[in-house]
Structure formats: C-alpha cells, structure tokens
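A.B. asks: Predicted model, plus sequence, below.
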Amino acid sequence: MVSEPTVEDARNRIYESLHADNADIDVHIATLKAALTRAGLKEVTFDPARLVQNNRSGRKLLQAYFRQRGVTVKFYAS
C-alpha cells in the first residue's frame, strides 16, 4: 500500500516547485489540501526564508493564490 503524502511532504514539494518556476504547483497544492484534510488541519505554515520571493508582496501573492485553491497559508515569524 502506498502511503499518502504528509503535510510536511506536500509542503516540501511546494518549496521545490516554487524554486522550479512553479512547476506543477497546482498539483502540489491539491496534494497539500488533501494532506491537511487527512490531518484535520485548516492551514499550513511556510518558512518565508525558503520562498523564492521573501518579501511582503511575494508572501501576499502566495497567500492569495493558495486561498483561491482552498488552502490558508501562514508564515513562521522571522
């Protein structure tokens, strides 16, 4: 039996996707959303230091994009 990706696995794939010009980002967001549901979570926290655009506008754009796909994004405090 193949195990489902964890929230951490899905988050890491999103970091990789962001660093690869958003390759397959929508697939990874869908995987993350499913992992959050399985874990009983409503939001995911990202490390802003691992983002490609770690500035306010980059973070807001990422939050808006994920929100449109049903995932609430928070960031670790720096």
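C.D. replies: On my side now, so go ahead.
A.B. asks: For the rest of this, base every contact and every neighbour count on C-alpha atoms.
C.D. replies: Will do.
A.B. asks: Run a quick neighbour tally on Ala49.
C.D. replies: Neighbour count for Ala49, taken as other Cα atoms under 10 Å: 12.
A.B. asks: same thing with Ala20?
C.D. replies: Count around Ala20 with other Cα under 10 Å applied: 12.
A.B. asks: Over to Arg50?
C.D. replies: Neighbour count of Arg50, defined by other Cα under 10 Å: 13.
A.B. asks: So the residue nearest to it when sequence neighbours are not counted versus Leu62, what's the distance?
C.D. replies: The shortest distance from Arg50 to any non-neighbouring residue, by Cα to Cα, 6 or more residues apart in numbering, is to Tyr15 (6.8 Å). Going from Tyr15 to Leu62 by Cα to Cα, to the nearest Å gives 12 Å.
A.B. asks: take the one below as the second:
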Amino acid sequence: MSADTIAAVTEDIYTSLEHDNEDIDHHIARLKQALAAAGAEKARFDASRLPQNNRAGRKTMQSYFRQRGVKVVFEA
C-alpha cells in the first residue's frame, strides 16, 4: 500500500461527500494515517467546497471526524 498524501486524501473526501458519504470511513482512516506520517495535527478543509456549507454542516463534519480521531479546521 502506497503512502497517501494529505492533499490526495482530502480530494477523495470531497468526492466522497459529494457522493452521499460513500466510503467516508475508509477515507478518514487514510487521512489519519497521512496526518500521522506528515506529523500534522489537524486536517484543513475548504468550507466552500463542502456540499452543506453552513454552520450545522461544518460542526457535524468536525464531530464525525473527531469521533474517528481526526481534528478538522476550515479555511475561509
């Protein structure tokens, strides 16, 4: 299995979110591994690319990812 980059996994997560969260748990696990390999603590997402770009949608995403061990922050 090749090492994933944070950017590649983030793109896969955007795609998954657009397709009704298809394989989202798998992508979150990959993101967690990529963050650990890079020594990063948080995953950064562009809020404008989210299908549900409102406060409730962002908080739901942060909560879901946090339950799986990934801290999420949003860029303006």
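C.D. replies: Looks like it arrived, so ask away. Here the structure is a predicted model, which is why all the values come from computation and not from measurement.
A.B. asks: Just give the TM-score of the two.
C.D. replies: Remark: TM-score between the superposed chains equals 0.97 [TM-score structural alignment, normalised by the length of structure 2]; 76 aligned residues with a Cα RMSD of 0.8 Å.
A.B. asks: Assess the claim that the residue nearest to Arg50 of structure 1 and Ala49 are in contact.
C.D. replies: No. Counting by Cα atoms under 8 Å, Tyr15 of structure 1 stays clear of Ala49, with 10.5 Å between them.
A.B. asks: just checking, what's the longest helix in structure 1?
C.D. replies: Longest helix in structure 1 by number of residues (criterion: DSSP state H): helix 25-39.
A.B. asks: list the buried ones in it?
C.D. replies: Ile25, His28, Ile29, Ala30, Thr31, Leu32, Lys33, Ala34, Ala35, Leu36 (16 or more other Cα atoms under 10 Å).
A.B. asks: Then stretch 37-51 of structure 2?
C.D. replies: Under 16+ other Cα under 10 Å, the buried positions of stretch 37-51 of structure 2 are Ala43, Phe45, Ala47, Leu50.
A.B. asks: so where does the first one fall, helix or strand?
C.D. replies: This means Ala43 of structure 2. According to DSSP states H and E, Ala43 of structure 2 maps onto strand 42-46.
A.B. asks: okay, the angle between that strand and helix 24-38?
C.D. replies: Counting by axes from the mean of the first three to the mean of the last three Cα atoms, to 10 degrees, strand 42-46 of structure 2 lies at 120 degrees to helix 24-38.
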